[in-house]
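**Student:** just a sequence and a predicted model for now, questions to come.
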Amino acid sequence: MQFRDLRKQYELHKSDFDAAIESVLQGTDFIHGKKVVELEKKLAEYVGVKHCITCANGTDALQLALMTWNIGAGDAVFVPDFTFFSSGEVVSTVGAIPVFVDISEETFNINPKKLEQAIKKVKTDGKLVPKVVVAVDLFGQPADYQEIKRICKEYGLLLLEDGAQGFGGRIGTKKVCSFGDISTTSFFPAKPLGCYGDGGAVFTDNDEWAALLRSLCVHGKGEDKYDNVRIGMNSRLDTIQAAVLDVKLGFLDEDLEACDKVAKSYSEKLNGSVGVPEIRNSYFSAWAQYTILLKDSDERDKVMKALKDEGIPSNIYYVKPMHKQCAFVDTLYTVDDYNVTTDICRRCLSLPMHPYLEEDDIRRITDVINEAVK
């Protein structure tokens, strides 16, 4: 059994993938080829924003956004304590200070009440200038943007949406990667929309920022790549990856609907035995992960062993809170006790999730879990 079955996806769409890759090989426009330009237009239309700028990976996408806003030394950037490392890493990379904020147990996303408390504390302390909130659409469910946007407006902060795990998700009809002043995503293979290597994208409605992002992606270019008007990066999506993503975008919504059915079946069979994900009213998750909560770390170990004994994969996202990462020890700015994140890191477990899980597979997985926690 596969945790995220990319082989099955390839087999089902093999002729389309092979033809798309072959067309790039024949055209030999491997960097910034025609397919990249076409994909950016399609992605912007899909999300519902004016501009999409592709780049080399999701981490670069986040860093490019902070560089566009000239975030640096003395600035505070608020980041959920429960997320992948890059959400905070890029803050330190540009010289700013990540301020980690606890999450809501029900959604795994940043807790707006704790966010506002953190902003107030930083402003009162006066050591840093609050500048940006990074809201992560963790495991596929959008963050609480209604409340987060209110907070950003009240305190004059920019909103950076990290939609790496949420691409294709939505609140009502509004898509993930359209909520931030700048939004980003990752095309890492296991993401809801993933390529066959690394890739990422940045989204915005701001014309000036879009032009700056395109410059920063290519060594701070001006009129051309040999006219360098600022310090930038070398961060480009190659044409083969764009061709793969173009094919996948065509069946993305179909796959996401299938994942939603898988998630509902999981929840029906597990509810009462373990903690199951709660999707907010009018929210649609892209289901990058299906994550359950066990009673404690001992019960999680017991369930993982039972699953492994039956040849069923599982993963822990994430083992360690951001505020416990050694990389931040010299710059850690503590504003909270992080009780929820610390607790969830001890109890969370992610199960196989992809569109091709059959009902028999789901029943087999859930039977093992239910028996293990009896």
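**Tutor:** Received the coordinates, thanks. Computed from a predicted structure; not experimentally measured.

**Student:** from here on, just use CA atoms for contacts and neighbour counts.
**Tutor:** OK.

**Student:** give the contact list for residue 8.
**Tutor:** Contacts for residue 8 (CA atoms under 8 Å, 6 or more residues apart in numbering) come out as residue 356.

**Student:** that one should be in a helix, yeah?
**Tutor:** Yes - assessed with DSSP: H, G, I helix; E, B strand; the rest coil, residue 8 lies in a helix.

**Student:** from residue 366, how far out is it?
**Tutor:** Distance of residue 8 to residue 366, computed by CA to CA, to the nearest Å: 22 Å.

**Student:** cool, and residue 229?
**Tutor:** Counting by CA to CA - residue 229 and residue 366 are separated by 57 Å.

**Student:** so the two - more neighbours on which side?
**Tutor:** A direct count of neighbours by other CA atoms under 10 Å for residue 229 and residue 366 places residue 366 higher, at 21 against 15.

**Student:** what strand or helix carries that one?
**Tutor:** helix 359-372 (DSSP states H and E).

**Student:** how about residue 259?
**Tutor:** Residue 259 belongs to helix 239-270 when assigned by DSSP H and E.

**Student:** pull the distance from that helix to the chain's centre.
**Tutor:** Centroid separation for helix 239-270 versus its chain: 15 Å, with CA atoms, centre = their mean, to the nearest Å.

**Student:** quick one, it and helix 359-372 angle?
**Tutor:** Angle between the axes of helix 239-270 and helix 359-372 is 50 degrees (criterion: axes from the mean of the first three to the mean of the last three CA atoms, to 10 degrees).

**Student:** now the helices for the protein?
**Tutor:** Using DSSP state H, the helices of the chain run over 6-12, 14-27, 34-47, 58-68, 86-93, 112-125, 145-155, 207-217, 239-270, 297-309, 339-347, 359-372.

**Student:** which one of these lies nearest to residue 282?
**Tutor:** Closest approach to residue 282 among the helices of the chain is made by helix 145-155 (12.5 Å; CA to CA).

**Student:** residues in contact with the closest one: which ones?
**Tutor:** Counting by CA under 8 Å, 6+ apart, 112, 116, 133, 158-159, 179 sit against helix 145-155.

**Student:** which of the helices of the chain is buried the deepest?
**Tutor:** Ranked by mean neighbour count, those are led by helix 58-68 with a mean of 24 (mean count of other CA atoms under 10 Å).

**Student:** would you mind measuring from residue 157 to residue 363?
**Tutor:** Remark: distance between residue 157 and residue 363 (CA to CA) = 46 Å.

**Student:** try it against this one:
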Amino acid sequence: MNIPLIDLKAQYKSIAEDLDRVTKEVLSSAGYIMGKNVTEFEKEFAEYVGVKHAISVGNGTDALVIALKSLGIGEGDEVITTPFTFFATAETISAVGAIPVFVDVEKDTFDIDPSKIEEKITSKTKAIVPVHIFGQSARMDEINEIAKKHNLKVIEDACQAVGSKYKGRNIGTLGDVACFSFFPTKNLGCAGDGGMIVTSDDDIATIARALRTHGSGENGQKAYNLLNNITEEVATVQNADDTVYNPLKYYNYLIGYNTRLDAIQAAILRVKLPHLDRWNARRREIAKIYDEKLKDTNLVTPVIKEENEPVYHMYILQSEDREAMLSKLKEKGVATGVYYPVPLHLQKVYKNLGYKEGDMPVAEYLSHRTFAIPVYPELTDEQVDYIVDAIKK
């Protein structure tokens, strides 16, 4: 038996009729940029998360960049985050001219350790970016308390955690702004790249909308006024059309970006969103089987905090002899993945920041031991049993 780490073809087959239908509808409409599917998906996603505003963008990385810029974070500012995550979390901080300041993680949950944050705060610190890694929430109460004490902004990197909860509250509602990714392998994935910024702050939403489209048009003017403390009414044009011709786009107020969610991707995501909770529930069901059947092995299974409802973007095991385990599982046809082999503070690109081996001992420990096994919702019970059996053997 050969079992991939994630099977996108299986998910497509389960909803193929609807996906094919909406894709053809968008193609035949010739409305490829912005338009009804994008605005409707933004409304539906905002309602799902429980926020006032959802601003779609081209990918999760752009979402983080624009979120940072919308909060006024830039050259010389410091932003605290985790070294045990995908590179984009730190890369986006650098992309806006700020400096990522790394704080070690918790050994059991892999999330940033709140007890180590305050010692890294300086007069230049402007924000904290916790990552809800592998689909489990960081300890947001402690993080928000620290942020409030030091007048810092909180940006949730929720790119791996769509649908998860913390103390009954939806991920994405726990900071000033949050960012999601719809990369195809995510729990809610499109057929390409896509991302979303969510917030309940009207001003942040306005600036984010302006930045995603070259700082132009009505939102560009509104954002310019907000950033420069100008109070004036901005006229609204109802018939502006981004697909063919929108005269407003030739009036620019900020240096922004060109990062929009394609209409086809929005249509696909609208089909998938109603299935998300069911898919996440199946992931938890599979994880529970793994927890129970692997508890007597020498592998360390994931630790889930009582206050969290995770979505298992990845099911992560720890092994003292990871390479041998991965080799054996490959022989058995079970795909695995290593997340993450080099913590961010030791990446060559950040050599200038002066970190050295031993500075983040927990992240470094985990980078040599963690690996993922399949947990996607389309796995059959037979496949799950085969994976467990292969691991035990």
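**Tutor:** Arrived safely, thanks for sending. Being a predicted model, the structure only gives us computed values, none of them experimental.

**Student:** report the TM-score for the pair.
**Tutor:** The pair, once superposed, lands on a TM-score of 0.94 when counted by TM-score structural alignment, normalised by the length of the first structure; 361 aligned residues with a CA RMSD of 1.4 Å.

**Student:** ends of stretch 315-330 of the first structure, how far apart?
**Tutor:** End-to-end span of stretch 315-330 of the first structure (CA to CA): 29 Å.

**Student:** got the contact list for residue 319 of the second structure?
**Tutor:** Residue 319 of the second structure sits next to 298-300, 325, 369-371 when contact means CA under 8 Å, 6+ apart.

**Student:** show me what it lines up with in the first structure.
**Tutor:** Counting by TM-score structural alignment, residue 319 of the second structure lines up with residue 294 in the first structure.

**Student:** ok, that match to residue 277 of the first structure distance?
**Tutor:** Distance from residue 294 of the first structure to residue 277 of the first structure, by CA to CA: 12 Å.

**Student:** what's residue 256 of the second structure aligned with over in the first structure?
**Tutor:** Aligned partner of residue 256 of the second structure by TM-score structural alignment: residue 232.

**Student:** any idea how far stretch 330-349 of the second structure is from the chain center?
**Tutor:** 18 Å.

**Student:** how close does the residue nearest in space to the middle of the first structure get to residue 190 of the first structure?
**Tutor:** Among the residues of the first structure, the one closest to the centroid is residue 164, at 2.3 Å (CA atoms, centre = their mean). According to CA to CA, residue 164 of the first structure stands 10 Å off from residue 190 of the first structure.

**Student:** repeat that for residue 108 of the first structure.
**Tutor:** Residue 108 of the first structure is 19 Å from residue 190 of the first structure, by CA to CA.

**Student:** quick one: contacts for the residue mapped onto residue 345 of the first structure from the second structure?
**Tutor:** Under the alignment by TM-score structural alignment, residue 345 of the first structure pairs with residue 367 in the second structure. The neighbours of residue 367 of the second structure, taking CA under 8 Å, 6+ apart as the test, are 84, 339-343.

**Student:** how near is the aligned partner of residue 268 of the second structure in the first structure to residue 267 of the first structure?
**Tutor:** By TM-score structural alignment, residue 268 of the second structure lines up with residue 244 in the first structure. Shown here: residue 244 of the first structure relative to residue 267 of the first structure, a distance of 32 Å by CA to CA.

**Student:** give me the nearest residue to the aligned residue in the first structure for residue 117 of the second structure, chain neighbours excluded.
**Tutor:** In the first structure, the residue matched to residue 117 of the second structure (TM-score structural alignment) is residue 115. Leaving aside its sequence neighbours, residue 115 of the first structure sits nearest to residue 101 (CA to CA, 6 or more residues apart in numbering; 6.0 Å).

**Student:** count of neighbours near the counterpart of the one you found in the second structure?
**Tutor:** Residue correspondence to the second structure (TM-score structural alignment): residue 101 of the first structure is matched to residue 103. Residues contacting residue 103 of the second structure under the criterion other CA under 10 Å number 25.

**Student:** likewise for residue 189 of the first structure?
**Tutor:** Neighbours of residue 189 of the first structure under the rule other CA under 10 Å: 15.

**Student:** now residue 377 of the second structure: how far from residue 110 of the second structure?
**Tutor:** Taking CA to CA, one finds residue 377 of the second structure at 23 Å from residue 110 of the second structure.

**Student:** scratch that, residue 306 of the second structure
**Tutor:** Distance from residue 306 of the second structure to residue 110 of the second structure, by CA to CA: 15 Å.

**Student:** these two - which one has more neighbours?
**Tutor:** Legend: neighbour count by other CA under 10 Å for residue 306 of the second structure and residue 110, higher for residue 110 (24 against 8).

**Student:** what is the burial count for the equivalent of residue 277 of the first structure over in the second structure?
**Tutor:** If you follow residue 277 of the first structure across to the second structure using TM-score structural alignment, you land on residue 302. Residues within reach of residue 302 of the second structure, counting by other CA under 10 Å, total 18.

**Student:** quick one, what contacts residue 302 of the second structure?
**Tutor:** Counting by CA under 8 Å, 6+ apart, residue 302 of the second structure makes contact with 108-109, 291, 315-317.

**Student:** right, and out of those, which lies closest to residue 72 of the second structure?
**Tutor:** Nearest to residue 72 of the second structure out of the contacts of residue 302 of the second structure is residue 109 (CA to CA; 30.8 Å).
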